[in-house]
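Q: sequence first, predicted model second:
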Amino acid sequence: MTIRLLTLLGATATILASALSAHAQTALKWAHVYETSEPFHTESVWAAEEIAKRTEGRYKIDVFPASQLGKEADINQGLKLGTVDIIISGSSFAARDHAPIGVTYFPYIFRDPAHMIAYTKSDVFKRLAAGYEEASGNHITAVTYYGTRHTTSNRPIAKCADMQGLKMRVPDVPAYLAMPRACGANTTPIAFAEVYLALQNGTVEAQENPLTTIEAKKFFEVQKHIVLTGHIVDHLNTVVSKNLWSQLSDADKQIFTEVMQEAAVRATKIIEEREKELVATFKERGIEVTEVDRADFEKTVNEKVKLEDFGYNKEDWEAIRAIK
């Protein structure tokens, strides 16, 4: 009888220990819209594994790439609904909750990627991120360089006025539209998946994206010119949901932040290296790669587009421009 009781107690203890162990591990969902080959995914997977290591397995994070949990608007909404815990997303979506943070998409606000990274360490970034957190409850832990947006076209472009009447695909985001429209282009918001075909059949004759995207989506196959307009130095935020962030201990918040920032640095380095290589690669393929007078583009945008029309604050724009 005693042996049976001890056996039963031992089995019960094992079950309880197993249950407690399972309970101690928190399962989380990390979502984004990028392909598995892109650094935004590979470094997210690295971060998920690194967080598990540094928290001794208390968090199990599954990364869902390529819009598996929805398009970018869906996963942003998912932070509020509780269907996702962590996302990578652009500030244009954060601006839907707090318009001023979208000022970073205003054309030519950043000189180069180094300027954008310096901004992420500045007081103005902290203020804008805090405004977003107050409005949404979600917390931005890190910022990754996405790439500098350039123009491809079947028409040669050297200055802003050369874009007059150009049929150009641009995402339907106000700040993305600012430069093309200021230069007189006729913009249209064709779905991203349909851009190659639209360029091929002449529905549009131009588009804009970072060099890495131009390469990945093979837009260079159906465009004669790559024009280095450099109008937006683009970036992505790593965002933790209000629900998750509020439940993390201070020690875990530090771990999540440190790891996500390390992942952002790793991904940023990969993108910068790829961009440097691609200019030469495109030239080798016989594509006309054109440097433009960016000062001409910037002057036209500033003359024709008002920051306030986008809900941005001029003091934020000035503070960012002043960062060295």
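A: Cool, got the structure.
Q: from here on, just use CA atoms for contacts and neighbour counts.
A: OK.
Q: which strand or helix spans the one residue sitting closest to the centre of the chain?
A: With distances taken as C-alpha atoms, centre = their mean, residue 236 lies nearest the centre of the chain, 2.3 Å away. Residue 236 belongs to strand 225-240 when assigned by DSSP states H and E.
Q: on contacts alone, who are the packing partners of that strand?
A: strand 86-89, helix 91-94, strand 139-153, strand 288-291, helix 294-304 (3 or more C-alpha pairs under 8 Å, 6 or more residues apart in numbering; DSSP states H and E).
Q: for comparison:
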Amino acid sequence: MKRMLFVLSVLLIGTGVLFAAGAQESSAGKPVELVYTMTAVPTDAHAGAMRVFKETVERVSGGQIKVLTYDSASLFKQEQEVSAVKSGQADMTATAAPWLTDGSPWVSMFTAGYIFKSYDHMTTVLNGEVGKQVFDRIAKEQGIRPLGAQYLGTRQLNLVEDRHIKTPADLKGVNLRMPNSDAWLFLGRALGANPTPISFSELYMALQTKTVDGQDNPLPSTKNAKFFEVTKSITLTNHLVDSVWPAINEAKWQSLTSQQQEWVMEGVRAGVEYCDTTNLKAEAELVQFFRDAGLSVYEADVDAFSEHVLAQYLNSDFSKTWNLEFFEKVQAAAK
């Protein structure tokens, strides 16, 4: 009897081991899928960075992670992307600080005009230890985790009419398109304009029909979206060293093994390098491109803009939510 029980136990244990091994094999055999969505058009550098991310992750993971990419707002409009990732309708998106202020008001610090002095300042902060602390806190508060910062370019003014904007006073009454979030709209007001919320995918038509008087974007975005076809002037204000943050659903991130997370981060780093290099090169060449296309390109009084814009933020409710420790670290990184 004892012998029969022993044999039966061995058989049951063996069956359990085989079942578990089979389950692990099945799980390992099915690749993890990441649905990555963004508003950018295919010619934008951060859309290219998404493709680099896909190629890198699928290659280094040996096909264990499959990335499904969607650009041009083909899945979600710009205003829907963050909520789609938070809810798990998508796994990843390319977002930015202004889209994360509702859930983390202190993030508005990174939306302030002239908060970063240069590209080097921005990438040192956001792709360094400060950025890691910022992104960890956002993940805990909102369930979406930024993984890095790609240089989108430095935002400049682009108007339908040929107008030289020297100071914020020159923007009085100008209907300036801004993305539809409180943080973006405040930036428009801080610049001195009348901010008008319009989705990026609808902006070309809004400029063409003069629904708005202008828009602000980095020069590469203005070229890639062909806004220069329906506008007449650009004023170099350098008002926001802009970055886009590849971000992932936090529950999805935590479901990945440490090895899978490292593969994802390898893709993020490759995407950052591609995006930054592409946009820095483009910015160096685009002023002449726009002049050749018939646009007037003007220089603003950047000191006047910087003083006015930062004063607007420091005297607003936005600054009351800022994390002073992070703010001091950001300022120190510029020195």
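A: Arrived safely. These figures come from a predicted structure and were not determined experimentally.
Q: what's the TM-score once they're superposed?
A: Laid over one another, the chains give 0.85 as their TM-score (TM-score structural alignment, normalised by the length of structure 1), with 308 aligned residues with a C-alpha RMSD of 2.4 Å.
Q: follow-up on the earlier one: the next helix or strand after the strand holding residue 236 of structure 1 vs structure 2, average offset?
A: The first helix or strand that comes after strand 225-240 of structure 1 along the chain, using DSSP H and E, is helix 242-247. Compared with structure 2 after fitting, helix 242-247 of structure 1 has a mean deviation of 1.7 Å; criterion: mean C-alpha distance after the TM-score superposition for structure 1.
Q: same check, this time on stretch 274-284 of structure 1
A: Mean for stretch 274-284 of structure 1 is 1.2 Å (mean C-alpha distance after the TM-score superposition for structure 1).
Q: surely residue 132 of structure 2 meets residue 126?
A: Yes. Contact criterion C-alpha atoms under 8 Å: residue 132 of structure 2 and residue 126 qualify, at 7.3 Å.
Q: more crowded one of the two?
A: Shown here are residue 132 of structure 2 and residue 126; by other C-alpha atoms under 10 Å, residue 126 has more neighbours (22 against 16).
Q: list the contacts of the more buried one.
A: 132, 148-149 (C-alpha atoms under 8 Å, 6 or more residues apart in numbering).
Q: from residue 32 of structure 1, how far out is the counterpart of it in structure 1?
A: In structure 1, the residue matched to residue 126 of structure 2 (TM-score structural alignment) is residue 120. Going from residue 120 of structure 1 to residue 32 of structure 1 by C-alpha to C-alpha, to the nearest Å gives 21 Å.
Q: what's the answer for residue 122 of structure 1, then?
A: Counting by C-alpha to C-alpha - residue 122 of structure 1 and residue 32 of structure 1 are separated by 26 Å.
Q: higher neighbour count, these two?
A: Per other C-alpha under 10 Å, whichever of residue 122 of structure 1 and residue 32 has more neighbours is residue 32, with 25 against 13.
Q: aligned partner of that one in structure 2?
A: Residue pairing (TM-score structural alignment): residue 32 of structure 1 is matched to residue 38 of structure 2.
Q: ok, the closest residue to its match other than its chain neighbours - how many residues close by?
A: Nearest non-adjacent residue to residue 38 of structure 2, counting by C-alpha to C-alpha, 6 or more residues apart in numbering: residue 71, 5.0 Å away. By other C-alpha under 10 Å, 21 other residues sit near residue 71 of structure 2.
Q: tell me where the stretch 101-250 of structure 2 has helices.
A: Listed in chain order, the helices found in the stretch 101-250 of structure 2 under DSSP state H, counting those that start in this stretch are 119-126, 129-142, 182-190, 203-208, 219-224, 250-255.
Q: just want the angle from the third one to strand 233-249.
A: Relative orientation of helix 182-190 of structure 2 with respect to strand 233-249: 160 degrees, computed using axes from the mean of the first three to the mean of the last three C-alpha atoms, to 10 degrees.
Q: what's the mean distance for helix 182-190 of structure 2 versus structure 1?
A: Mean deviation for helix 182-190 of structure 2: 3.4 Å (mean C-alpha distance after the TM-score superposition for structure 1).
Q: and that helix, what does it pack onto?
A: strand 175-178, strand 194-197, helix 302-314.
Q: distance from the chain centre to that helix, please.
A: 17 Å (C-alpha atoms, centre = their mean, to the nearest Å).
Q: same check on the first one?
A: Taking the mean of its C-alpha atoms, helix 119-126 of structure 2 sits 14 Å from the chain's own mean (C-alpha atoms, centre = their mean).
Q: mean shift of it relative to structure 1?
A: Relative to structure 1, helix 119-126 of structure 2 is 1.1 Å off (mean C-alpha distance after the TM-score superposition for structure 1).
Q: select, out of the helices and strands packed on helix 182-190 of structure 2, the one closest to residue 264 of structure 2.
A: strand 175-178 (31.5 Å; C-alpha to C-alpha).
Q: which one in structure 2 is aligned with residue 160 of structure 1?
A: Aligned partner of residue 160 of structure 1 by TM-score structural alignment: residue 168.
Q: can you pull the contacts of the spatially closest residue to its match that is not a sequence neighbour?
A: Among residues not flanking residue 168 of structure 2 along the chain, residue 192 sits closest, at 4.8 Å (C-alpha to C-alpha, 6+ apart). Contacts here follow C-alpha under 8 Å, 6+ apart; on that basis residue 192 of structure 2 touches 168-172.
Q: the same query, at a cut-off of 7 Å, please.
A: 168-169, 171-172 (C-alpha atoms under 7 Å, 6 or more residues apart in numbering).
Q: output those residues as CSV; include the columns neighbour count and distance to residue 180 of structure 2.
A: CSV is the format used below for these (neighbours: other C-alpha atoms under 10 Å; distance: C-alpha to C-alpha, whole Å):
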residue, neighbour count, distance to residue 180 of structure 2
168, 21, 21
169, 14, 23
171, 19, 19
172, 13, 20
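Q: where in structure 2 does the strand holding residue 236 of structure 1 align, residue-wise?
A: Strand 225-240 of structure 1 covers residues 233-248 of structure 2 once aligned (TM-score structural alignment).
Q: can you give me how far that stretch is from the chain middle?
A: 10 Å.
Q: equivalent analysis for stretch 200-207 of structure 1, please.
A: 25 Å.
Q: one more: stretch 2-13 of structure 1?
A: With C-alpha atoms, centre = their mean as the basis, stretch 2-13 of structure 1 stands 55 Å off its chain's centre.
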